[in-house]
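> what follows is a protein structure lacking sequence information:
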């Protein structure tokens, strides 16, 4: 083709190819490899292919097995379209360590196995990247958290490591500045951020979401009143492009709750806050941040258990329709878990057919994303390969 078609036309054709074909075409010629590997092509490729397909990734354990299931999140068939996944070999080697799904961004999942071992996993291109985070502290003196996101301008995965004085040692007059380190997958190295770091009194939790170019954490502003530590909770955001932190105030009815009662989520481009203060009466409140008005939150609805035999445990995520996906205890037995979709208007629930102990769930987008293409280790052992058939009204997954 390169002998007969101008390179500009080749570029137009290549941009319309599915991602698995592009990965193969990188081996055809040096010019194609240079084009496909270029930062501009990687950053803009997914914008030329629509629609994106949203999935709910459910991981559950029973007495013998660990199961991963990806559920296509569409209006017509949810939750019938379930696709069992065989986890990548690098993740499979870590089984038994009960990895946490810390977050997802642009089709990449961020998994945490041990105090220093993390894995980036892109199911679309079947690649994983192990990352060791040095000096991840969790002791009486210091606490460390790690945030994750894929920068929309470059499609480069980024980790944000924040270390702060533990609340057990917190004294305003003796606090040292928070230490912030950044890791970009493209460079493979860590660097310190010295300007515009959060205030000394700020503590940061592992509760986080990534929305567009921002990583959001649930954080707290600590203060000593005599010998009593008081914490006012807020949202801490990090702009992956400008590398600046911003504090977002929560309304007082949320800011002064205990950390255990607050959770954060994303719904499309919106930040949601869940208030579980009224767990005893089985009522959870959902709040939405107004992105157009800083520090403004509106109450969306209240989640209530419709049956006495089902006890609310937690909210794992939200469908693209805005319906929360909740975990409940069956017959009030905390060893029997099941997932349901909750309809706020009718207060009805729909069983999505996933049960088992120690469940974990993440909402993610299966999209044409090249993240990890340079450094990823391709898993040849995956039985079911996720592929997108795009440019159709109803995108389908095929093995």
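Structure received. The structure presented is a predicted model; accordingly, all values stated were derived computationally and were not measured.

> going forward, measure contacts between C-alpha atoms and count neighbours the same way
OK.

> my understanding was that residue 233 contacts residue 221; is that so?
Yes. The pair residue 233 / residue 221 is scored as a contact, 6.1 Å apart, by C-alpha atoms under 8 Å.

> between these two, which is the more surrounded one?
Between residue 233 and residue 221, counted using other C-alpha atoms under 10 Å, residue 233 has the larger neighbour count: 26 against 17.

> so where do the helices sit in the stretch 1-150 of the chain?
7-14, 19-25, 30-37, 39-44, 89-92 (DSSP state H, counting those that start in this stretch).

> including mean neighbour count and distance to residue 106, could those helices go into TSV?
Listed next are the helices of the stretch 1-150 of the chain as TSV, based on neighbours: other C-alpha atoms under 10 Å; distance: least, C-alpha to C-alpha, whole Å:
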stretch	mean neighbour count	distance to residue 106
helix 7-14	12	21
helix 19-25	15	14
helix 30-37	15	18
helix 39-44	17	11
helix 89-92	16	19
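
> dump those helices to CSV, plus distance to residue 107.
Shown next, in CSV, are these (distance: least, C-alpha to C-alpha, whole Å):
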stretch, distance to residue 107
helix 7-14, 21
helix 19-25, 13
helix 30-37, 18
helix 39-44, 13
helix 89-92, 17
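
> nearest to residue 121, out of these?
Among these, the nearest to residue 121 by C-alpha to C-alpha is helix 89-92 (8.6 Å).

> still on that earlier bit, so which of the helices of the stretch 1-150 of the chain is nearest residue 102?
Closest to residue 102 of these is helix 89-92 (C-alpha to C-alpha; 14.4 Å).

> distance from the chain centre to the closest one, please.
Counting by C-alpha atoms, centre = their mean, to the nearest Å, helix 89-92 is centred 19 Å from the centre of its parent chain.

> over to stretch 196-216?
How far stretch 196-216 lies from its chain's middle: 14 Å, per C-alpha atoms, centre = their mean.

> swap in stretch 97-110?
Distance of stretch 97-110 from its chain centroid, counting by C-alpha atoms, centre = their mean, is 6 Å.

> which residues sit against it?
111-114, 118-124, 148-150, 206, 208-211, 360-367, 369, 371 (C-alpha atoms under 8 Å, 6 or more residues apart in numbering).

> can you get me the start-to-end distance on it?
Using C-alpha to C-alpha, to the nearest Å, one end of stretch 97-110 lies 15 Å from the other.

> for comparison:
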């Protein structure tokens, strides 16, 4: 029977087989690698993996989006399909070097996640949770165990991000470091790593005023990686961005912070909502607020989306909207909750994930692999 199925599969023209497979979900492709040697070769090819990702990304509704979180009770990663019911999750196999060590997440882009083992001198890990492919990314300095690069105390901060350049088909890891002995003496460095050339380069940032990103994990959107940051001694919040194609840093101001209705709001979080860069926050009454930048890098385009936000009391943090308009968020870092488009409770799932800003990330499934 197996030989008959393989013969029938190989009887189809290769171009037709590829066309059909391009529209299948990742889960099906993983199974179909066993159909025949021809299908295994096609699905494992990097050209096909890129075409498959681009096809799904261009579709009106991309059903490959998942949320991944690192459990704080056991050394494992767990994944949830937000487009389906969120009543259950499943485990993913971490790279060997990341098991049984404390981890952080520094970025996500086109199916890959940037992991940071919290062990002095340990390489960063670029990892595809679907294929298991991973690549060690060393720190851009000769001595990553030096105090200023550990980022484990209150005098410095290490942040990062992951981006992709379509024109060169290259992934870029970006890391920044800030340290201080007080606001009178703030220093910072930025570097980027090209996966294609396997090399680091320092980013020129002398034109920027002193700043400290407020979140370690960068957000990739519109060809750039973004971090919420605090600027200079005035404690002004801004967005620091690194343009992947141009390889330069810049800052965006946040005019919405000056609005009277924003006074007393807190716990700002930078995310992507419906393809737009957005900021969610908690109001003084612990209700959720949301602004999105409708036109990228246009300060005047910051807009309150016309959506019904849940009236859920307590510490609730917005994660994303599904293709069907449902809202998903975290409450008290212990429960994932989905609300329908009317702001009514739909599903929930108890999870173990403290500090979601460092241990949870959205990612889009991809069949792509990297050579270590």
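Yep, it's here. Because the structure is predicted, anything quoted here is derived from the model rather than measured.

> hang on, the earlier thing: of all the helices of the stretch 1-150 of the first structure, which one comes closest to residue 160 of the first structure?
helix 39-44 (20.6 Å).

> that closest one: how far from the chain's middle?
Remark: helix 39-44 of the first structure is offset 22 Å from the chain centroid, using C-alpha atoms, centre = their mean.

> do the same with stretch 90-97 of the second structure
On the basis of C-alpha atoms, centre = their mean, stretch 90-97 of the second structure sits 17 Å off its chain's mean C-alpha point.

> and stretch 26-36 of the second structure, by the same measure?
For stretch 26-36 of the second structure, the distance to the chain centre is 26 Å (C-alpha atoms, centre = their mean).

> what of stretch 132-150 of the first structure?
17 Å.

> same question, stretch 64-77 of the second structure
Centre to centre, stretch against its chain (C-alpha atoms, centre = their mean), the figure for stretch 64-77 of the second structure is 13 Å.

> that one: end-to-end distance?
The first residue of stretch 64-77 of the second structure is 17 Å away from its last residue (C-alpha to C-alpha).

> any buried residues in that stretch, and which?
64, 65, 66, 67, 68, 69, 70, 71, 72, 76, 77 (16 or more other C-alpha atoms under 10 Å).

> who touches stretch 259-271 of the first structure?
In contact with stretch 259-271 of the first structure (C-alpha under 8 Å, 6+ apart) are residues 207-212, 217-218, 233, 254, 272-277, 288-291, 317-320, 322.

> same check on stretch 217-236 of the first structure?
Here stretch 217-236 of the first structure has contacts from 147, 167, 171-172, 201-209, 216, 237, 245-250, 254-257, 259, 263-264, using C-alpha under 8 Å, 6+ apart.

> can you rerun that using 7 Å?
Defining contact as C-alpha atoms under 7 Å, 6 or more residues apart in numbering, one finds that stretch 217-236 of the first structure is touched by 201-205, 207-209, 216, 237, 245-250, 255-256.

> so which of the residues you listed are in helices?
residue 255 (DSSP state H).

> which of the contacts of stretch 217-236 of the first structure are buried, as a PyMOL select command?
Of the contacts of stretch 217-236 of the first structure, the buried ones go into a single PyMOL selection, burial set by 16+ other C-alpha under 10 Å:
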select buried, resi 201+202+203+204+205+207+208+209+216+237+245+247+248+249+250+255
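
> narrow the contacts of stretch 217-236 of the first structure to those in strands?
202-205, 207-209, 216, 237, 245-249 (DSSP state E).

> from those residues, which is closest to residue 46 of the first structure?
residue 209 (21.0 Å).

> not counting sequence-adjacent ones, nearest residue to that closest one?
Closest residue in space to residue 209 of the first structure, ignoring its immediate chain neighbours: residue 216 at 5.4 Å, by C-alpha to C-alpha, 6 or more residues apart in numbering.

> same check on residue 190 of the second structure?
Residue 190 of the second structure sits nearest to residue 176 (C-alpha to C-alpha, 6+ apart), 4.3 Å away.

> and the residue most central in space within the second structure, how far from residue 201 of the second structure?
With distances taken as C-alpha atoms, centre = their mean, residue 108 lies nearest the centre of the second structure, 3.1 Å away. Residue 108 of the second structure is 20 Å from residue 201 of the second structure, where distance means C-alpha to C-alpha.

> then residue 254 of the second structure?
For residue 254 of the second structure relative to residue 201 of the second structure (C-alpha to C-alpha), the value is 29 Å.

> again, but for residue 255 of the second structure
Residue 255 of the second structure is 33 Å from residue 201 of the second structure, by C-alpha to C-alpha.

> with residue 359 of the second structure instead?
For residue 359 of the second structure, the distance to residue 201 of the second structure equals 27 Å [C-alpha to C-alpha].

> these two - which one has more neighbours?
residue 359 (20 against 13).

> what lines up with the residue nearest to residue 209 of the first structure in the second structure?
Matched by TM-score structural alignment, residue 216 of the first structure corresponds to residue 226 in the second structure.

> ditto for residue 101 of the first structure
Checking with TM-score structural alignment, residue 101 of the first structure has residue 105 as its match.

> which SSE is the aligned partner of residue 263 of the first structure in the second structure in?
Taking TM-score structural alignment, the alignment pairs residue 263 of the first structure with residue 269 from the second structure. Taking DSSP states H and E as the criterion, residue 269 of the second structure maps to strand 266-273.

> quick one: average offset of that strand versus the first structure, please.
Average distance, strand 266-273 of the second structure versus aligned residues of the first structure after superposition (mean C-alpha distance after the TM-score superposition for the first structure): 1.7 Å.
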